[in-house]
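**Q** Need the 3D shape of this:
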Amino acid sequence: MDDVTGSPTPDAAFLRPAPPPPGKRLALRLAGPAAVAAGVLAATAYVGTVDPNEPGHYPLCPTLQFTGLFCPGCGGLRCVHALASADIPAALGFNAFAVAMVPLLVFIWLRWTVRSARGQVRMSAADPRLVKLLLAGIAVFTVLRNLPFGTWLAP
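**A** Take a look at the predicted model:
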């Protein structure tokens, strides 16, 4: 590769791998967002066709089964089934927090896709204040849906 003097030999350029063609690089950059979208669409299609309202298709929520309390995800499958059927009022009745999170998750996915397409560096972890706010929202939602006056939030 390099001779004794440290200068590159003519063969050195041939030994380095060639960069992928520009289109291929774009496809590789979009592979992550595309895989996530495909997984979410496949799971939504499955839940949309296999009704969680019919017993026996999905396991019971362990939190509800063992404590009798609704966890933040209780009603989530029925919510996705209702959303897949475009029944927004029913989805809100099953899990209003999940319905509220859909636009946020779509925004995050779109931002990730655009940044990937532009070749921008992956963003660091989320702002800790936003994470704390999200966790506080989940906690408040969970407590409210288990209180007597919050039964309208229960699935």
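
**Q** For the rest of this, base every contact and every neighbour count on C-alpha atoms.
**A** OK.

**Q** ranges for the helices of the chain?
**A** For the chain, applying DSSP state H gives helices covering 12-15, 22-29, 31-49, 62-67, 76-84, 88-118, 128-146.

**Q** Can you say which of the ones you listed is nearest to P55?
**A** Checking the helices of the chain against P55 by Cα to Cα gives helix 76-84 as the closest, at 11.7 Å.

**Q** Now do that closest one: which elements does it pack against?
**A** helix 31-49, helix 88-118 (3 or more Cα pairs under 8 Å, 6 or more residues apart in numbering; DSSP states H and E).

**Q** between these, which one is nearest to K24?
**A** Among the helices and strands packed on helix 76-84, helix 31-49 sits nearest to K24 (Cα to Cα), with 10.5 Å.

**Q** Which positions within that closest one qualify as buried?
**A** Using 16 or more other Cα atoms under 10 Å as the test for burial, helix 31-49 gives 33, 44, 47-48.

**Q** this one next, for a side-by-side:
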Amino acid sequence: MAVAVGAAAAGAFIHAADPTTPGGVIPECPSKHFLGVICPGCGSMRMIYSLLHLDFGAALRFNAVGLLVLVALIGAFARWTWRRARGDGAGTMRLGGRAAWCIAAVVVAWLVVRNIPVAPFTALRV
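**A** Take a look at the predicted model:
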């Protein structure tokens, strides 16, 4: 319940703060601001804001991999909640070694691809 309440509170804050407006309450990503590097998470606040407004195209444009991760997290949380409610498991979520390496590879690839300074990769910059 605490995770759901925390996610709802974060969503309400993002909705109220409107990260799509420059100079707003939510600052620019530090890696982008100080280093000029677009990190794998850049655009995530704007992606969530777009999802809250049911603008799936904008959410995909702001952070496509982040959107996939968010969908996977929601699915994992729903599965964990369902299993916990039914009493089918110890109540913990585990991530295997292969899955962790795959996630790391995707994150590193997304970091590299978003920072390639030639078309069509420049379209992935936010």
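
**Q** quick one on the thing from earlier: so of the helices of the first structure, which one's packed in deepest?
**A** Between the helices of the first structure, helix 76-84 has the highest mean count of neighbours, a mean of 22, where neighbours are mean count of other Cα atoms under 10 Å.

**Q** compared with the second structure, how much does it deviate?
**A** Once fitted to the second structure, helix 76-84 of the first structure is off its aligned match by 0.6 Å on average (mean Cα distance after the TM-score superposition for the first structure).

**Q** what stretch of the second structure lies opposite that helix in the alignment?
**A** On the second structure, the counterpart of helix 76-84 of the first structure by TM-score structural alignment is residues 44-52.

**Q** What does V65 of the second structure correspond to in the first structure?
**A** Counting by TM-score structural alignment, V65 of the second structure corresponds to F97 in the first structure.

**Q** Equivalent analysis for V5 of the second structure, please.
**A** Aligned by TM-score structural alignment, V5 of the second structure pairs with A38 of the first structure.

**Q** One more: H33 of the second structure?
**A** Aligned by TM-score structural alignment, H33 of the second structure pairs with Q65 of the first structure.

**Q** before we move on, the earlier item: now tabulate the helices and strands packed on helix 76-84 of the first structure in TSV and tack on distance to C74 of the first structure.
**A** Formatted as TSV, these follow (distance: least, Cα to Cα, whole Å):
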stretch	distance to C74 of the first structure
helix 31-49	15
helix 88-118	7
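
**Q** which one of the ones you listed lies closest to T151 of the first structure?
**A** Nearest of those (Cα to Cα): helix 88-118, 10.3 Å.

**Q** List the superposition-based mean deviation of that closest one with respect to the second structure.
**A** Compared with the second structure after fitting, helix 88-118 of the first structure deviates on average by 1.1 Å (mean Cα distance after the TM-score superposition for the first structure).

**Q** Which neighbouring elements make contact with that helix?
**A** Checking 3+ Cα pairs under 8 Å, 6+ apart, helix 88-118 of the first structure ends up next to helix 22-29, helix 31-49, helix 76-84.

**Q** Of all those helices, which one comes closest to L134 of the first structure?
**A** Across these, closest to L134 of the first structure is helix 76-84 (Cα to Cα), at 17.1 Å.
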